[in-house]
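[1] Provided below are the primary sequence and the corresponding predicted coordinates.
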Amino acid sequence: MAVTTPVCDFGWKAVDFSLPATDGKTYTLDDIRGPKGTLIMFICNHCPYVKAVIDRIVRDAKELQAMGIGVAAINANDAEAYPEDSFENMKRVAEEHGFTFPYLHDESQEVARAYGAACTPDFFGFNANDELQYRGRLDSAGRAPAGPDTRRELVEAMRMIAETGKGPKEQTPSMGCSIKWKPA
């Protein structure tokens, strides 16, 4: 079922975390933070929305990192119910797609809950003071292949945040598969 993200809660502070990554290290928010801002993405391996845009996510992450934006992706899905989202499969996906950013495993789902993550993909763009400034979609193409006139909304927003500390007032919510929560 497709889910959309809530409207950006401007100024909401990023929540710290300590999560294992596919590269064998453990990362905190301090490790991810960039001098010009931070992008935290909630993604997974099995979601058709993520699969449709993963190459664009990787491309845009590289561009943002070059601007001084720290980037990380977090998978919080229940891997028992969705084995394709297992930590071993996360390692494979990160390698296959050449992730230049840490791919973190939120097995307890505590970080996803703390951030209010709703779907995959879900993008949280913070300024250098860890204040939320973007909670929108990747680009105007959605799941469709990107055309020459596709507006790269995440890159545009994060560039604005890097330069001014503020995100765009108008943002289109991201849409994707719901986070696969574990049974209570």
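    Noted; the coordinates are in hand.

[2] could you use CA atoms for every contact and neighbour count after this?
    Fine.

[3] all strands of the protein, in order?
    2-4, 18-20, 26-28, 37-42, 69-75, 103-105, 119-120, 122-126, 132-134, 175-178 (DSSP state E).

[4] neighbouring contacts of stretch 98-118?
    3-5, 14-15, 17, 19-23, 27, 42, 58, 61-62, 71-78, 87, 90, 94, 178-179, 181 (Cα atoms under 8 Å, 6 or more residues apart in numbering).

[5] structure two is appended below for comparative analysis:
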Amino acid sequence: MAAIPPVCDFGWKAVDAELPGVDGKRHRIFDLAGPNGLLVAFICNHCPYVRAVIDRIVRDANDLNAHGIGFVAISSNDADAYPEDSFENMKRFAERHGFGFPYLYDEDQSVARAYDAACTPDFFGFNRDFELQYRGRLDASRREKGPADLRRDLYEAMAQVARTGEGPRDQVASIGCSIKWKDAA
């Protein structure tokens, strides 16, 4: 079922955490920031919305690095209920798509809850002070990749954050599969 996250809560402060990465290392989220900001993306392996645009996500992460924006992807889905999202499959997914950024596993879902992540993909763009400036879509793609000439909403917004410290006031929410929460015990 598709989910749509709320609009950007400008100034909301990022939450730091340490999580295991598919590279075999543990990473602190804040340590992954660039000099001009940080983009935290909640994704997963099985979501058709993510699969449709994963190559564009990788492209934008690489392009934003030149603007001093760090990038991290986090998977928080319940891998027991969705085995395709297991840590081992995350490793294969990252390798297959040439991730040049850390892909972290939020097994207990505490980071997704702290960010109030709603869907995959769900993007949180922060300025250098870790203040939220963008919570919108990658581009106008949905379950299928849109045309190559779509406006790069995420890239343009984060390039603006890198230049000015502030994101655009008009943002279009992302859409994707809901986070697959574990049953509450």
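    It's in. Treat the numbers as computed from the prediction; the structure is a model and nothing was measured.

[6] mind checking the TM-score on these two?
    The TM-score (TM-score structural alignment, normalised by the length of the first structure) is 0.98; 184 aligned residues with a Cα RMSD of 0.8 Å.

[7] hmm, back to that, any quick ChimeraX command for the buried ones out of the contacts of stretch 98-118 of the first structure?
    Written as a ChimeraX command, the selection of buried residues from the contacts of stretch 98-118 of the first structure, which uses 16 or more other Cα atoms under 10 Å, is:
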select :4,5,14,19,20,21,22,27,42,58,61,62,71,72,73,74,75,76,77,78,87,90,94,178,179
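
[8] could you save the strands of the first structure as CSV and add columns showing distance to Met160 of the first structure?
    Converted to CSV, the strands of the first structure look like this (distance: least, Cα to Cα, whole Å):
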stretch, distance to Met160 of the first structure
strand 2-4, 23
strand 18-20, 28
strand 26-28, 25
strand 37-42, 10
strand 69-75, 11
strand 103-105, 25
strand 119-120, 24
strand 122-126, 11
strand 132-134, 10
strand 175-178, 22
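
[9] which one of these lies closest to Arg143 of the first structure?
    Closest to Arg143 of the first structure of the strands of the first structure, according to Cα to Cα: strand 175-178, at 8.9 Å.

[10] what about that closest one, how far off from the second structure?
    Here strand 175-178 of the first structure, set against the second structure after superposition, deviates by a mean of 0.3 Å using mean Cα distance after the TM-score superposition for the first structure.

[11] just give me the neighbour total for the closest residue to Ser18 of the first structure other than its chain neighbours.
    Among residues not flanking Ser18 of the first structure along the chain, Thr28 sits closest, at 4.5 Å (Cα to Cα, 6 or more residues apart in numbering). For Thr28 of the first structure, the tally of surrounding residues (other Cα atoms under 10 Å) stands at 14.

[12] likewise the one 4 residues further on?
    One way to gauge burial is a neighbour count; for Ile32 of the first structure, by other Cα under 10 Å, it gives 18.

[13] so what corresponds to it in the second structure?
    Residue pairing (TM-score structural alignment): Ile32 of the first structure is matched to Leu32 of the second structure.

[14] contacts only, for that match.
    Leu38, Gly70, Phe71, Val72.

[15] now the residue nearest to Tyr103 of the first structure when sequence neighbours are not counted: how far from Leu19 of the first structure?
    Counting by Cα to Cα, 6+ apart, Ala73 is the residue found nearest to Tyr103 of the first structure once chain neighbours are left out, at 4.8 Å. As judged by Cα to Cα, to the nearest Å, Ala73 of the first structure and Leu19 of the first structure stand 11 Å apart.

[16] ends of stretch 176-184 of the first structure, what's the gap?
    End-to-end for stretch 176-184 of the first structure, by Cα to Cα: 23 Å.

[17] swap in stretch 134-145 of the first structure?
    23 Å.

[18] so for that stretch, what gets flagged as buried?
    Buried, per 16+ other Cα under 10 Å, within stretch 134-145 of the first structure: Tyr134, Arg135, Gly136, Arg137, Leu138, Asp139, Ser140, Ala141, Gly142, Arg143.
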